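K.L.:
one predicted model, sequence on top.
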Amino acid sequence: MHGLGLWEPASGSELNEPEALAELEALGFGTLWIGNSPPELRYAEQLLDNSTTLTVATGIVNVWLEPPSVLAGHRARVLARHPGRFLLGIGASHRALVGDRYTKPYEKLVSYLDGLDAEGVPADGRVLAALGPRVLRLAGDRCAGAHPYLTTPEHTAKARAALGTGPLLVPEQKVVLTTDRTEAHTLGRQALSMYLALPNYTNNWLRLGFTEEDFADGGSDRLVDAMVAWGDEDAVRGRVEEHRLAGADQVALQVLNPDRLATLRRLAPALAG
């Protein structure tokens, strides 16, 4: 997967305009990952309609929302309109967001992949949200690779070991371009707040050496500094390079600064160099 990666919420933003998308392409961004993407894939299709060379990937579609046959149909529609420019990312989401349907998530993922197989969705056309070793191995065995969210370069190294050398690995990385520690921590804690109550993430952080104390009071400074790359352009580039050296094929940047496009204008030259 070539070029820089960018992570954006499916709720839309000022970046979903032809002029902004053209600028992102000119800056070297090759893939736009859509967080919490609705399974109808209309927003992905709109981004593709408004751009020229970007690949759009879902990061992710919740497998509890629609059966594989329905999602496969939406994927086919998008690819018929934009051949070679769409990558389907799926994941099991969280019990707090799914409710009582959320049982045996690993088995759900396996059966969902079986359903996508039956619908003719090839393994190399899909990626899996994966944090723990079992789902990472599943991503390597039955998908193009994995898209971990809210992780560290240390996790990227563990993910690469679990996947092996071939599969795609694209971790998400939150970024605040500022040297003001207070500003960086404020924006970081705002972004982390909802995730502190989701066991999929806290359990993964515990595996990485954090403790329950790190999740209290909006998250410890140590947790914020680990999950959010902040500082000047060199500091952000350093974190991205750590992921790359640990085995990432691409890093999907989620910019937390209010003016994301202006921030990306400053970051892109440093990251491409």
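P.N.:
Done, it's in. Just so it is clear, the model here is predicted, and its values are computed rather than measured.
K.L.:
alpha carbons only for contacts and neighbour counts from here, please
P.N.:
OK.
K.L.:
what's the burial count for the closest residue to Ala226 other than its chain neighbours?
P.N.:
Nearest residue to Ala226, sequence neighbours excluded (Cα to Cα, 6 or more residues apart in numbering): Thr152, at 6.5 Å. The tally of other residues near Thr152 (other Cα atoms under 10 Å) stands at 23.
K.L.:
equivalent analysis for the one 3 residues further on, please.
P.N.:
Applying the criterion other Cα under 10 Å, we find 21 residues in the vicinity of His155.
K.L.:
tell me the contacts of it?
P.N.:
Each residue near His155 by Cα atoms under 8 Å, 6 or more residues apart in numbering is listed here: Leu208.
K.L.:
doesn't it fall inside a strand?
P.N.:
No: per DSSP: H, G, I helix; E, B strand; the rest coil, His155 lies outside any strand segment and is helix.
K.L.:
ok, so what distance separates it from Gly247?
P.N.:
10 Å (Cα to Cα, to the nearest Å).
K.L.:
now do the same contact list for the closest residue to Tyr112 other than its chain neighbours.
P.N.:
Setting aside the residues directly before and after it, Tyr112 is nearest to Pro68 in space (Cα to Cα, 6+ apart), at 6.1 Å. Contacts for Pro68 (Cα under 8 Å, 6+ apart) come out as Tyr112, Leu113, Gly115, Leu116, Glu119.
K.L.:
got another one to weigh against that:
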Amino acid sequence: MATPVPLGTFGVFGITQALTAERAAEIERLGYGAIWIGGSPAADLAIVDTVLGATSSISVATGIVNIWSADAGTVADSYRRIEAAHPGRFLLGIGAGHREATREYTKPYQALVNYLDVLDERGVPRDRRVVAALGPRMLRLAAQRSAGAHPYLVTPEFTKAARDTLGSEPLLATEHKVALGSDRAQTRESARPSVENPYLRLGNYLANLRRLGFSDADLSNGGSDRLIDALVAQGDPRSVADQLTEHLAAGADHVAAHVLSDDPLPPLAALASSLGLTRRE
């Protein structure tokens, strides 16, 4: 991989508020290679300290730090603090967020370039950071200025196109949602709210889904069955593992399973053996 941080093939994506020390330790025991912390962690990256402190070897990445709300200098200082305490285990993911959620949102590409410039000046190595990227221009920036890309809410078809844009060397670490269950109608309905709100209300995701061939009808009324099935891996653990593995076949280096459950540990435990993971004791 383009980063020295050992991510493994499969990781776990979780929102900051749900990542307790106890859950992090159990995710490590289950054999996953990395924990991705979503929900725009604060610039002090205190949640990263919590997760790394509760574990011994699993890597931790942010997915992502929002450049509008987290000062670049403070983030760089936090990176150095974390690296001193837990060398080689942290990957800094950054991104420009969403126009709808950020009053200051102007010229996001240039803002991200400026942010990366500060990280360069403050000693955050390029191979220890990744960029949230969906469009071709952001993917190229990710390849040029970081270890690679961390796309969110994407399909294997996107992954293939992203690999073509990135080239063979940069890291491609994708997030994919998971809803275990034998009743497809039930898993669709349980997953649909997590796709609809907020993602079907955010312009950058809608634009990317349209590039992937989804119609306005697919993107309306909470999302069509076709859309939900493409964005959320569903079924028994073997079937879900096969769906996540499609990203690897399409060119991803790493897939972060994002379980849509108040308690992600039982689904992650059920999924681990089907992903070929070995439990750590």
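P.N.:
Good, I have the coordinates. Given the structure is predicted, the values throughout are model-derived calculations rather than measurements.
K.L.:
on that earlier part again, in helices, which of the contacts of Pro68 of the first structure appear?
P.N.:
Tyr112, Leu113, Gly115, Leu116 (DSSP state H).
K.L.:
which is the next helix or strand following the top strand by length along the second structure?
P.N.:
Ranked by residue count under DSSP state E, the longest strand found in the second structure is strand 171-180. Going down the chain from strand 171-180 of the second structure, the next helix or strand is helix 184-196, by DSSP states H and E.
K.L.:
now do that following helix: which elements does it pack against?
P.N.:
strand 171-180, helix 225-231, strand 232-235 (3 or more Cα pairs under 8 Å, 6 or more residues apart in numbering; DSSP states H and E).
K.L.:
in a markdown table, list the ones you listed along with distance to Gly203 of the second structure.
P.N.:
Shown next, in a markdown table, are those (distance: least, Cα to Cα, whole Å):
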| stretch | distance to Gly203 of the second structure |
| --- | --- |
| strand 171-180 | 19 |
| helix 225-231 | 16 |
| strand 232-235 | 20 |
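K.L.:
need those in CSV with mean neighbour count and distance to Glu83 of the second structure, can you?
P.N.:
Below are those laid out as CSV (neighbours: other Cα atoms under 10 Å; distance: least, Cα to Cα, whole Å):
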stretch, mean neighbour count, distance to Glu83 of the second structure
strand 171-180, 26, 20
helix 225-231, 18, 34
strand 232-235, 25, 34
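K.L.:
Ala130 of the first structure and Thr152 of the first structure, how far apart?
P.N.:
Separation of Ala130 of the first structure from Thr152 of the first structure (Cα to Cα): 13 Å.
K.L.:
which parts of the stretch 51-200 of the first structure are strands?
P.N.:
55-58, 61-62, 86-91, 126-128, 145-146, 168-169, 172-177 (DSSP state E, counting those that start in this stretch).
K.L.:
nearest to Gly218 of the first structure, out of those?
P.N.:
Ranking the strands of the stretch 51-200 of the first structure by proximity to Gly218 of the first structure (Cα to Cα) places strand 172-177 first, at 16.2 Å.
K.L.:
go through the helices and strands packed on helix 184-196 of the second structure and name the closest to Arg89 of the second structure.
P.N.:
Here strand 171-180 is closest among these (Cα to Cα), at 15.8 Å.
K.L.:
contacting residues for the counterpart of Leu171 of the second structure in the first structure?
P.N.:
In the first structure, Leu171 of the second structure lines up with Leu168, judged by TM-score structural alignment. For Leu168 of the first structure, the contact set (Cα under 8 Å, 6+ apart) comprises Met1, Ala144, Gly145, Ala146, Ala248, Asp249.
K.L.:
need the max-distance pair from these.
P.N.:
Ala144 and Ala248 (13.5 Å).
K.L.:
tell me which element Cys46 of the first structure falls in.
P.N.:
Small correction: residue 46 of the first structure is Gln, not Cys. helix 42-49.
K.L.:
contacts for that helix next, please.
P.N.:
10, 12, 16, 34, 37, 54-58, 78, 82, 85.
K.L.:
whereabouts in the second structure does that helix align?
P.N.:
If you align by TM-score structural alignment, helix 42-49 of the first structure falls on residues 46-53 of the second structure.
K.L.:
show me what Leu216 of the first structure aligns to in the second structure.
P.N.:
Not quite, residue 216 of the first structure is Ala, not Leu. Ala216 of the first structure maps onto Ser220 in the second structure, by TM-score structural alignment.
K.L.:
so that match: helix, strand or coil?
P.N.:
Ser220 of the second structure ends up coil, using three-state DSSP.
K.L.:
neighbours of it, just the number please.
P.N.:
Residues within reach of Ser220 of the second structure, counting by other Cα under 10 Å, total 12.
K.L.:
contacts only, for it.
P.N.:
So Ser220 of the second structure contacts Leu200 (Cα under 8 Å, 6+ apart).
K.L.:
try 10 Å
P.N.:
Glu196, Leu200, Arg201 (Cα atoms under 10 Å, 6 or more residues apart in numbering).
K.L.:
again with Asp124 of the first structure
P.N.:
Asp124 of the first structure neighbours (Cα under 10 Å, 6+ apart): Leu87, Leu88, Arg142, Cys143, Ala144, Gly145, Pro167, Leu168.
K.L.:
same check on Pro199 of the first structure?
P.N.:
Shown in contact with Pro199 of the first structure (Cα under 10 Å, 6+ apart): His94, Arg95, Ala96, Trp205.
K.L.:
the second structure: which residue goes with that one?
P.N.:
Using TM-score structural alignment as the criterion, Pro199 of the first structure maps onto Gly203 of the second structure.
K.L.:
filter the contacts of Leu168 of the first structure to the buried ones?
P.N.:
Ala144, Gly145, Ala146, Ala248, Asp249 (16 or more other Cα atoms under 10 Å).
K.L.:
pretty sure the third one is touching Val127, no?
P.N.:
To tie it back to what came earlier, the one meant is Ala146 of the first structure. Yes: in this structure, Ala146 of the first structure is within contact of Val127 by Cα atoms under 10 Å, at 5.3 Å.
K.L.:
quick one: common contacting residues for those two?
P.N.:
In contact with both Ala146 of the first structure and Val127: Gly59, Gly89, Ile90, Gly91, Ala139, Gly140, Pro167, Leu168, Leu169, Val170, using Cα under 10 Å, 6+ apart.
K.L.:
any chance of these in a markdown table, plus distance to Val224 of the first structure?
P.N.:
Formatted as a markdown table, these follow (distance: Cα to Cα, whole Å):
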| residue | distance to Val224 of the first structure |
| --- | --- |
| Gly59 | 22 |
| Gly89 | 26 |
| Ile90 | 26 |
| Gly91 | 24 |
| Ala139 | 27 |
| Gly140 | 29 |
| Pro167 | 29 |
| Leu168 | 26 |
| Leu169 | 23 |
| Val170 | 20 |
